[in-house]
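1. below is the structure, and that's it, no one-letter string:
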């Protein structure tokens, strides 16, 4: 039962004197921050890592959410873009990102006297290819949502029950996830993708991805919304905006949005 899972997570935090939360502002880590604060109060600290793969708008959301919860919030910089193993965008790119994150958070936790670094990994994350989870575990991070078998759907249910107004916030993974493996990641490319998604959200399309492949932008929407997008938008205006941001070509993915879509190439390769 949901109530049992929540009680077990609360019990985990009661066993800790202090906890540092790896807090991106996404629905998962925000739920963890909320539970940690409810149990530990001022002994819980949420830390958000800032880098070119996080849009300023996402950071502002994280700050607002932390203030609403009441949890203490700190911002640190990470420098994964300085690592050529990351910017080369291999299939284990996420490993190098999370290595940088937790190599930043763990010394901070030690400095502040926090024995635990907690992340927002949920049970569904364990079913996808997520090399970053390995990096976090190697550095001692704990994942109470995954440990208690809490799925993404249950994260949203818990968040709604606890009165968090962003319980239905769309997933917003690292902008680097918008690029096919092997395509070099640059700051300008990250900004181009991020600004494109912000533009579409301002038009009212919240559940989406803009995938970047070379000079081509591929817009992914829920399949049932594709017809509405074509019918209700001035497509010339969309194309012009994307071209102003640096893309040459703009396409609409007819398969529609699917989380982790770029990982399908890994399945194909494994079957060959």
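-> Done, it's in. Keep in mind that what you see is a predicted model, and the values were worked out from it rather than measured.

2. going forward, measure contacts and count neighbours with C-alpha atoms only.
-> OK.

3. hey, which helix is longest across this structure?
-> Longest helix in the chain by number of residues (criterion: DSSP state H): helix 93-112.

4. mind giving me the packing neighbours of that helix?
-> Under the contact criterion of 3 or more C-alpha pairs under 8 Å, 6 or more residues apart in numbering; DSSP states H and E, helix 93-112 touches helix 84-87, strand 117-118, helix 131-138.

5. tell me which residues in stretch 88-103 are buried?
-> 88-91, 93-102 (16 or more other C-alpha atoms under 10 Å).

6. show me the contact partners of that stretch.
-> Contact with stretch 88-103 is made by 49, 78-80, 83, 85-87, 130-136, 139, 141, 180-185, as judged by C-alpha atoms under 8 Å, 6 or more residues apart in numbering.

7. gap between that stretch and the chain center?
-> Relative to its chain's centre, stretch 88-103 lies at 14 Å (C-alpha atoms, centre = their mean, to the nearest Å).

8. which ones are touching residue 65?
-> 25, 30.

9. let's go with 10 Å and repeat that
-> 25-26, 30, 33-34, 59, 71, 73, 164-166 (C-alpha atoms under 10 Å, 6 or more residues apart in numbering).

10. ok, residue 6 next?
-> Residues near residue 6 by C-alpha under 10 Å, 6+ apart: 12, 35, 144-145, 148, 150, 158.

11. want to compare, so here's the second one:
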């Protein structure tokens, strides 16, 4: 484990100055922290692409991480392009390609030529068309190249006293909508408010997935099932007010 960490430091040191795509998740927080410790905060730029696809609670959370790391942070607010809103099977490719173009442009404005992404080995086991966009954009992926897994990063994050070490994995709100269903602001608001209600009950992890435009399928951990069942009636009432007709639990 220590050998991987030292290789990461060597890799980052060779880049001199970097811009890092920052989401506030386990992987990007670990990468950003390591970059700051290795290169100094003056040589690191964190870039967050903000749109209606990013949950508001995640935006506020990542801002709190930035304050603790004391690194320059740029938030680029954009509207998703049509190729993303159409929600094709390769939506993630179009989204990542768009994000990369914005990050490269922003990095150059600050005199930085190298953009680094926090993809890891675990990403290779899922359907991730966005990885193709990283290759096309010549984006550096040191965690992936060195062989870091989520388990590695959680372990090292705990050693570095990062509060994200046990943070549940997050994903953009678009992943809650099935391919082929157009992504609308109305759907995203329904989903985000529904998840927000569940979190307010004390649930630690959840996804509210949209089906047939009016079905909410709640995905949660076994540990959170009890909270869901204890609050069954209030959840049904709240979700129906948001526009869902049927609520299921997975």
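-> Yep, that arrived. Here the structure is a predicted model, which means the values were calculated and not measured.

12. TM-score for these two?
-> In this superposition the chains share a TM-score of 0.95, using TM-score structural alignment, normalised by the length of the second structure; 248 aligned residues with a C-alpha RMSD of 1.3 Å.

13. now which residue in the second structure aligns to residue 159 of the first structure?
-> Alignment note: residue 159 of the first structure maps to residue 157 in the second structure; criterion TM-score structural alignment.

14. wait, what's in contact with its match?
-> Counting by C-alpha under 10 Å, 6+ apart, residue 157 of the second structure makes contact with 26-27, 29-31, 33-34, 151, 163-166.

15. format these as a markdown table; extra columns: distance to residue 220 of the second structure and secondary structure.
-> Converted to a markdown table, the contacts of residue 157 of the second structure look like this (distance: C-alpha to C-alpha, whole Å; DSSP: H, G, I helix; E, B strand; the rest coil):
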| residue | distance to residue 220 of the second structure | secondary structure |
| --- | --- | --- |
| 26 | 19 | helix |
| 27 | 21 | helix |
| 29 | 24 | helix |
| 30 | 25 | helix |
| 31 | 27 | helix |
| 33 | 29 | helix |
| 34 | 31 | helix |
| 151 | 20 | helix |
| 163 | 21 | helix |
| 164 | 19 | helix |
| 165 | 19 | helix |
| 166 | 16 | helix |
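
16. can you lay out those as TSV showing neighbour count?
-> Shown next, in TSV, are the contacts of residue 157 of the second structure (neighbours: other C-alpha atoms under 10 Å):
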residue	neighbour count
26	22
27	25
29	27
30	23
31	25
33	22
34	18
151	11
163	13
164	20
165	22
166	13
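
17. does residue 210 of the first structure sit in a helix, a strand or a coil?
-> strand (DSSP: H, G, I helix; E, B strand; the rest coil).

18. that one: how many residues sit nearby?
-> 27 (other C-alpha atoms under 10 Å).

19. how much space separates it from residue 92 of the first structure?
-> Per C-alpha to C-alpha, to the nearest Å, residue 210 of the first structure is found 21 Å from residue 92 of the first structure.

20. which of the contacts of residue 157 of the second structure lies closest to residue 191 of the second structure?
-> Nearest to residue 191 of the second structure among the contacts of residue 157 of the second structure is residue 26, at 22.7 Å by C-alpha to C-alpha.

21. which residue lines up with that closest one in the first structure?
-> Checking TM-score structural alignment: residue 26 of the second structure goes with residue 27.

22. please apply the same query to residue 196 of the second structure.
-> Per TM-score structural alignment, residue 196 of the second structure is aligned with residue 198.

23. correct me if wrong: that match contacts residue 55.
-> Yes: if you go by C-alpha atoms under 10 Å, residue 198 of the first structure and residue 55 touch, sitting 9.3 Å apart.

24. any of the contacts of stretch 88-103 of the first structure buried? List them.
-> For the contacts of stretch 88-103 of the first structure, buried by 16+ other C-alpha under 10 Å: 49, 78, 80, 86-87, 130-133, 135-136, 141, 180-181, 184-185.

25. hmm, back to that, what does the longest helix of the first structure correspond to over in the second structure?
-> Going by TM-score structural alignment, helix 93-112 of the first structure lines up with residues 91-110 of the second structure.

26. circling back: if I pick the match of residue 196 of the second structure, what's in contact with it?
-> 55, 57, 204-206, 210.

27. ok, of those residues, which one's closest to residue 269 of the first structure?
-> For the contacts of residue 198 of the first structure, the nearest to residue 269 of the first structure is residue 210 (23.8 Å; C-alpha to C-alpha).

28. the closest one -> the second structure?
-> In the second structure, residue 210 of the first structure lands on residue 208 (TM-score structural alignment).

29. separation between that match and residue 178 of the second structure?
-> Applying C-alpha to C-alpha to residue 208 of the second structure and residue 178 of the second structure gives a distance of 12 Å.
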